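> Return atomic coordinates for the entry below.
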Amino acid sequence: MKAHGKAPVRVASLAELKLLRQTLAAQEARQVAELAARRQAERRSQAEKNLFSKAVGAVTPLPDGRRARLAREQPAPIPVQRQLDEQRVLREAISDEFDVSTLLDTDDALSFRRPGIGTDVTARLRRGDWSIQRQIDLHGLRRDEAREALAAFIREAHRQGLRCVRVVHGKGLGSPGRTPVLKSMVQGWLIQKNEVLAFVQARPAEGGAGALVVLLKPSLP
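Predicted structure coming up:
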């Protein structure tokens, strides 16, 4: 009796499975038919567009007279380009190959003064008659970085009307062979800057052999 009672359940399950398969097949067939119809409609629409284009030819849209054409406001100039140009000028303005040996006064400490500048100017610089208004420290910079930083510093100091500045280049004790390479480089760079009138080695309290005191030209009003 128990075995006879399970037979209807199995028959019902197979019937439901068969119905489910038929339903899924019908849905799949309907989706395929809809996709085919959609693609056919798209091809028909594209063919009609191409036929219209071939029949009419090139078309230029007419201007809409209802729209007012306003002049566009020009964007403000970007100062970044000016900064890049200034950096390029800095790189080209001073050379590492400049020979300064013939332009330096070889007294107890090397100094420089432009033609027409008397020895009293360098003497006054050594005495500290001009107060140091600003300084730049080039320690730890690579040669290219130091050159560009120094040129920018001198240009900006002159633009602001400063007369006396200090350039710290170090004594070269950490350089290979303990040779003050940056010191001679800085001297050559300063001589090539038109803003520089003279420079002397700093007094011991102001850096001594590791720094220069620089006198700048007066800036034009």
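> Please count neighbours and contacts with C-alpha atoms only from this point.
Fine.
> Now do the helices in the protein.
2-56, 79-93, 119-127, 143-159, 181-192 (DSSP state H).
> Single out the most deeply packed of those helices.
Ranked by mean neighbour count, those are led by helix 181-192 with a mean of 20 (mean count of other Cα atoms under 10 Å).
> Second input sequence below; structure requested for side-by-side comparison:
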Amino acid sequence: MAANDEDEIDLFREAIKGANPLRISPKKKEHKAPQKKPKPVPLNLIRDEKQALIDSISDHYEPLHDIENGEELFYIREGHSPDILKKLRKGFWVVQKSIDLHGMISDEAKAYVVQFIAECKKNNIRCVRIVHGKGYNSKNKEPVLKNKLKHWLAQKEEVIAYAQARVHDGGGGAVIVLLSAH
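Below you'll find the model as predicted:
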């Protein structure tokens, strides 16, 4: 050790003379803020609500005000102006969200549509496109989902009107749906 180091050690010893060491008990625990337990997720309630939404529409419902002109499909809920349907068919409202049901079986598509409409309602989305396909890959080359979709939509209170999409939006393989404001 250098003389300089010894001088520093002596200075340090002189400075701490008379100091008592702190006594720390190893048995003392650190105090932590109490952790709040997360609220339990009601999985059964969520599952039941989803099933109730699905069960709220039937595959066998026939709307009273369903208007079908050949292959073209359109509908307006009673009590609303026919101008809404005209505007919807001309693209007055911007499509804010879209789903595609291609490749789904009927039960999957039904659940997906119900969930989609509920999500749109929650997020204040008014105009949506639902692509159902033209049925070219179905058993009898008929549009199974198209026929079911028109009944499902007519049963949803949120649906004001729907019309076959314009050609660039899917034509006969899609519908544009106007939902009520929430």
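> picking that back up, make a markdown table from the helices of structure 1 and add distance to residue 104 of structure 1 to it.
Putting those into a markdown table (distance: least, Cα to Cα, whole Å) gives the following:
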| stretch | distance to residue 104 of structure 1 |
| --- | --- |
| helix 2-56 | 83 |
| helix 79-93 | 20 |
| helix 119-127 | 12 |
| helix 143-159 | 19 |
| helix 181-192 | 9 |
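> For residue 216 of structure 1, find the nearest of the ones you listed.
helix 143-159 (6.7 Å; Cα to Cα).
> post-alignment, that closest one versus structure 2, mean distance?
With mean Cα distance after the TM-score superposition for structure 1, helix 143-159 of structure 1 departs from structure 2 by a mean of 0.5 Å once superposed.
> Could you name the helices and strands sitting against that helix?
On a contact count with 3 or more Cα pairs under 8 Å, 6 or more residues apart in numbering; DSSP states H and E, helix 143-159 of structure 1 meets helix 79-93, strand 134-137, helix 181-192.
> what range in structure 2 matches it?
Per TM-score structural alignment, the counterpart of helix 143-159 of structure 1 in structure 2 is residues 106-122.
> picking that back up, can I get the helices and strands packed on helix 143-159 of structure 1 in TSV with distance to residue 13 of structure 1?
Listed next are these as TSV, based on distance: least, Cα to Cα, whole Å:
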stretch	distance to residue 13 of structure 1
helix 79-93	79
strand 134-137	92
helix 181-192	95
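> Out of the ones you listed, flag the one nearest residue 207 of structure 1.
Checking those against residue 207 of structure 1 by Cα to Cα gives strand 134-137 as the closest, at 10.9 Å.
> mind listing what the corresponding residue of structure 1 for residue 166 of structure 2 touches?
Using TM-score structural alignment as the criterion, residue 166 of structure 2 maps onto residue 203 of structure 1. Contacts for residue 203 of structure 1 (Cα atoms under 8 Å, 6 or more residues apart in numbering) come out as residue 126.
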